[in-house]
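Novice: following is a predicted model, sequence given first.
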Amino acid sequence: MEKLRCGWCEKDDLYRKYHDEEWGRPVYDDETIFEFLILESFQAGLSWYTILSKRENFRKAFDHFNYKKIAQYSDQKVEELMSNAGIIRNKLKILATITNAQKFMEIQNEFGSFSQYIWEFVDGAPIDNNPKALSEIPATTEISDRISKDLKKRGFKFMGSTVVYAHMQATGMVNDHLESCFIRK
């Protein structure tokens, strides 16, 4: 019997695997949270599929999303990334990644972990929206607005409310799997 999934992921096996194994599952480790923050920030203005299909290239180009290394990137490294056809070559987003790595560590120092900081916005537990149709899934919420505002105040770049909400979905802070999706069962 065919598994019923959220309709957005039926494009191909890459999308289905991401949906089935990652999307909407709670993530509490800072390394994975940072990876999704970076991928989501590069996604701004593009499709998630574009980013997902380049994910391994991003992983190699950005030192496996090691924020401690990224925070130290030099102008030479930025130029190297700008010549890497395997990633999105947007200088503002590359520079934002370096800034975001630095700010990420500042939050870790303040809260003990970035996970502690970000999950506090949802009281430590996923919000279950229980949508019946894709049209019921919002692009932003009051909580993503608050997180975005706080991240920007702390110096983060490319962290608008839509990017933040997508991050919340990816890391399981919200569960937007459709009622009919097999993941719910």
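Specialist: Cool, got the structure.

Novice: make it CA atoms for all contacts and neighbour counts henceforth
Specialist: Will do.

Novice: how much space between the residue positioned nearest the centre of the chain and Arg55?
Specialist: Against the mean C-alpha coordinate of the chain, by C-alpha atoms, centre = their mean, the closest residue is Phe36 at 3.0 Å. Remark: distance between Phe36 and Arg55 (C-alpha to C-alpha, to the nearest Å) = 10 Å.

Novice: for Ser180, which non-adjacent residue is closest in space?
Specialist: Leu4 (6.6 Å; C-alpha to C-alpha, 6 or more residues apart in numbering).

Novice: neighbours around the one you found, how many?
Specialist: 13 (other C-alpha atoms under 10 Å).

Novice: give the contact list for it.
Specialist: By C-alpha atoms under 8 Å, 6 or more residues apart in numbering, the contact list for Leu4 reads Ser180, Cys181, Phe182.

Novice: check it against this one:
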Amino acid sequence: MNKERCAWVSEDPVYIAYHDKEWGHPVFDDDRYLFEMLILEGAQAGLSWVTILKRRENYRRAFDNFEPAIIAGYSEEKVEALMQDEGIIRNRRKIESVIKNAIAFEQVQKEFGSFDQYIWGFVDRTPIVNRWEKHEDVPAQTDLSKQISKDLKKRGFSFVGPVICYSFMQATGMVNDHTTNCFLSGNKK
């Protein structure tokens, strides 16, 4: 029996695995993973998500498994080396934003004890579960993603616009947007 999934999921095994095992699943107490998803969502800007998913292991290798403490210390030489890395998207602004975001991420950790405490505070540590019937009904951004974007930018983050923030919220389970026909819908009738 085939499982029914959200309409955006193609037959690509990478997409299926991501949809089934990650998208919409709440991620608590894992700052490294939250940082990874924030960076990958920013890398995706202007591209398809599957393009980034297929390069995910390359990103993990290139960016020291998304360890903010290491990335925050990257030099200009490291940026130049990353610009030559064919396994990632070689966009200087996006690469430099990873370093900028690692520095800002560490500041948030110092202020709140963890990035997890900060980001999940926007939803009182309770995922928002929607009941969208069709993929077309799912918004690209919300008032909350605009609020998060504004706060992240104020704290020095970049590539964190409202659409990227909403995608991050979906990716980390802060919001469950699995459509009602999907076997992962958190809100079946």
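Specialist: All right, it came through fine. What you are looking at is a predicted structure, and each value in this text was computed from that prediction instead of being measured.

Novice: among the contacts of Leu4 of structure 1, the buried ones, what's the PyMOL command?
Specialist: Buried residues among the contacts of Leu4 of structure 1 (16 or more other C-alpha atoms under 10 Å), as a PyMOL selection:
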select buried, resi 180+181
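
Novice: off-centre distance for stretch 100-118 of structure 2?
Specialist: Taking C-alpha atoms, centre = their mean, to the nearest Å, the mean C-alpha location of stretch 100-118 of structure 2 is offset from the chain mean by 15 Å.

Novice: scratch that, stretch 93-106 of structure 1
Specialist: 14 Å.

Novice: for stretch 40-53 of structure 2, same thing?
Specialist: 9 Å.

Novice: what does it rub up against?
Specialist: By C-alpha under 8 Å, 6+ apart, stretch 40-53 of structure 2 touches Val14, Tyr15, Arg56, Ile89, Lys94, Phe159, Val160, Ile164, Ser167, Phe168.

Novice: and the fourth one, what pairs with it in structure 1?
Specialist: Meaning Ile89 of structure 2. Here Ile89 of structure 2 is matched to Ile88 in structure 1, going by TM-score structural alignment.

Novice: which strand or helix spans its match?
Specialist: Using DSSP states H and E, Ile88 of structure 1 is not contained in any helix or strand.

Novice: what residue in structure 2 is paired with Tyr67 of structure 1?
Specialist: Using TM-score structural alignment, Tyr67 of structure 1 pairs with Pro68 in structure 2.

Novice: an error on my part: the question was meant for Asn175 of structure 1.
Specialist: So, by TM-score structural alignment, Asn175 of structure 1 is matched to Asn176.

Novice: so that match versus Gly42 of structure 2, what's the distance?
Specialist: 20 Å.

Novice: before we move on, what about Arg61 of structure 2?
Specialist: Arg61 of structure 2 sits 17 Å away from Gly42 of structure 2, going by C-alpha to C-alpha.

Novice: those two: which is more packed in?
Specialist: Gly42 (25 against 13).

Novice: after superposing, tell me the mean distance of the longest helix seen in structure 2 to structure 1.
Specialist: If you go by DSSP state H, structure 2 has its longest helix at helix 92-112. Mean deviation of helix 92-112 of structure 2 relative to structure 1 after superposition (mean C-alpha distance after the TM-score superposition for structure 1): 0.4 Å.

Novice: show me what that helix packs onto, helices and strands only.
Specialist: When contacts are defined as 3 or more C-alpha pairs under 8 Å, 6 or more residues apart in numbering; DSSP states H and E, helix 92-112 of structure 2 packs onto helix 31-44, helix 68-71, helix 76-83, helix 115-120.

Novice: tell me which of the ones you listed sits nearest to Ala140 of structure 2.
Specialist: helix 31-44 (13.0 Å; C-alpha to C-alpha).

Novice: with structure 1 overlaid, how far apart is the closest one on average?
Specialist: So helix 31-44 of structure 2 averages 0.5 Å relative to structure 1 (mean C-alpha distance after the TM-score superposition for structure 1).

Novice: and the angle from that helix to helix 92-112?
Specialist: Orientation check (axes from the mean of the first three to the mean of the last three C-alpha atoms, to 10 degrees): helix 31-44 of structure 2 against helix 92-112 gives 150 degrees.

Novice: residues in contact with Arg125 of structure 2?
Specialist: Met174.

Novice: that one falls within a strand, correct?
Specialist: No - with DSSP: H, G, I helix; E, B strand; the rest coil as the criterion, Arg125 of structure 2 is coil rather than part of a strand.
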